[in-house]
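Enquirer: Sequence and computational prediction follow.
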Amino acid sequence: MTTQPGDAIPVTVPAPHDLITSWPEQPQQLFLLFHGAGQKPSDMLDMAQRLSRQFPQGVVACVAAPHAYDEGEGFQWYSHRGESDENRPERLLPARLELSATVRAWQRHTGLGPERTALLCFAQSATVALEAVAAEQDLAARLFAVAGRFDRLPEQMHQHTCIHWMHGKDDEVMPYQAAVEAGYRLRDLDADFSVDVFPETGHCVTEEMEQRIFHLLANHVPLRLWRQAMAEAGQPDTPPPSSLH
């Protein structure tokens, strides 16, 4: 059996603070929602309930970050206290491994693999998840990252995960330029991605963002499948519409 990053990290599924909005008898999809630092799974509950209605064959769960927030109530993947560009990588690595272990534990528990898994992440969780899918090509088929960032822009990126990045242009916690810079890098790396910057939007998940997420879930064709279909049809390798908005 292949050893995966984070396999030695114990994960309980579901954990005591996790919220599950649907778990059908024969699930076909796995949707895991991860909140921001200082938040709780209940902060993602509205979107989870909407996902449950839209995808009745899916397991939908709001997952708690594993550590108590050190500035008050809620949970976190790592501490922002004293965070700097120099020490962020050493905080992100264990957080990335914990998130990967959490996702894989849910996959084992539900019997649903990476190809049936979508991650919906906000803020700190989005940052950790971006690092995770950049490092592991078999973690999830889709990542919806809202108000996150790469610690350092990746040097390479696979096409096994569709990255859908959303950011508010008025975000004062995580400036939107992080999304734009990452978009240009991902384009240069021939990654499967989209970047949407929302005007007059701060550090939050809005109704407009949720609408975009549901549109992409229903309509986005993974780049590798697009190219495979074009090749089988004898068509030139014409790229899909622009991924930067």
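Expert: Structure's in. What do you need?
Enquirer: hey, let's count contacts and neighbours off CA atoms from now on
Expert: Will do.
Enquirer: Tell me, how many residues neighbour the closest residue to residue 124 other than its chain neighbours?
Expert: Spatial nearest neighbour of residue 124, excluding adjacent residues (C-alpha to C-alpha, 6 or more residues apart in numbering): residue 36 at 5.1 Å. By the criterion of other C-alpha atoms under 10 Å, residue 36 has 26 neighbours.
Enquirer: Check it against this one:
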Amino acid sequence: MTVLQNSLLVILLHGVGSNGADLAPLGESWKARLPNAVFVSPNAPERSSFGAGYQWFSVAGVTEENRPARITAARPAFDTVISDIIEENGFDGHLDRVVLVGFSQGTIMSLDAIASGRWPVAAVVGFSGRLATEHPIKPSAETRVLLVHGTSDPVIPSWETEKAETELKAAGVSVETVIEPGLGHTISIGGADRAADFLETIAGKQARPTA
């Protein structure tokens, strides 16, 4: 299968208790600016521990101490979801054209995917998340990252994004951060637009025919 010039596979990863359909409109809003991109918004593999939606890992009784182990345990199921999407859409062997976009727990898993070295994708866009991967981290320096977070987030504080930026930059990753004053645990129109700008840059960087 031929991967089109300027094409990207953008995989949108929702937060805990949500589902793929909730995040899919974000991809729809980017289509006009990224006409050659493929957008996929899957459900996480587990039903939520709290009875509604899905989860990448359980947050029931989660603590700073046990969160990294839960993320590690969630990797096989996460990797299966990502691998299947890449194969189904003809991007095998083209991780340089794959982008992970996460919200909240989806950001946690996206950042773990690159920080662990398992998925050296073109880029990650993370909204309202944190880096909670066990150290040492070993991301690819080729992956670019955009992190967006609101200062009034009551679920995950915005300093978690600043901490992630520091740790990823120390590991050699190019990171851009947008901290939005007064924004809660959500994706703003401005944040979505900034992400679209970023994705256009990623698409342009990869603008070469690939067989």
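Expert: Cool, got the structure. Worth saying up front: this structure is predicted, and the values here are computed from it rather than measured.
Enquirer: what's the TM-score for these two chains?
Expert: After superposition, the two chains reach a TM-score (TM-score structural alignment, normalised by the length of structure 2) of 0.85; 200 aligned residues with a C-alpha RMSD of 2.4 Å.
Enquirer: could you point out the longest helix in structure 1?
Expert: In structure 1, taking DSSP state H as the definition, the longest helix is helix 88-110.
Enquirer: Where does that one end up in structure 2?
Expert: Mapping helix 88-110 of structure 1 onto structure 2 (TM-score structural alignment) gives residues 67-89.
Enquirer: circling back: just the element for whatever residue of structure 2 lines up with the residue nearest to residue 124 of structure 1, please.
Expert: In structure 2, the residue equivalent to residue 36 of structure 1 is residue 15, according to TM-score structural alignment. Using DSSP states H and E, residue 15 of structure 2 maps to neither a helix nor a strand.
Enquirer: roughly how far apart are residue 15 of structure 2 and residue 95 of structure 2?
Expert: 23 Å (C-alpha to C-alpha, to the nearest Å).
Enquirer: Contacts only, for the residue most central in space within structure 1.
Expert: The residue lying closest to the centre of structure 1 (C-alpha atoms, centre = their mean) is residue 143, at 3.5 Å. By C-alpha atoms under 8 Å, 6 or more residues apart in numbering, the residues touching residue 143 of structure 1 are 118-121, 129-130, 161-164.
Enquirer: Also residue 203 of structure 2?
Expert: By C-alpha under 8 Å, 6+ apart, the neighbours of residue 203 of structure 2 are 6-8, 34, 97.
Enquirer: Please enumerate the helices of structure 1.
Expert: Going by DSSP H, structure 1 shows helices at 45-54, 88-110, 124-135, 177-188, 207-219, 223-232.
Enquirer: So which other helices or strands are in contact with the longest helix of structure 1?
Expert: strand 29-34, helix 124-135 (3 or more C-alpha pairs under 8 Å, 6 or more residues apart in numbering; DSSP states H and E).
Enquirer: The ones you listed into a markdown table, with extra columns for distance to residue 70 of structure 1?
Expert: Output for those, formatted as a markdown table (distance: least, C-alpha to C-alpha, whole Å):
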| stretch | distance to residue 70 of structure 1 |
| --- | --- |
| strand 29-34 | 18 |
| helix 124-135 | 14 |
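Enquirer: Of the ones you listed, give the one that comes closest to residue 198 of structure 1.
Expert: helix 124-135 (16.7 Å; C-alpha to C-alpha).
Enquirer: Done for today, thanks.
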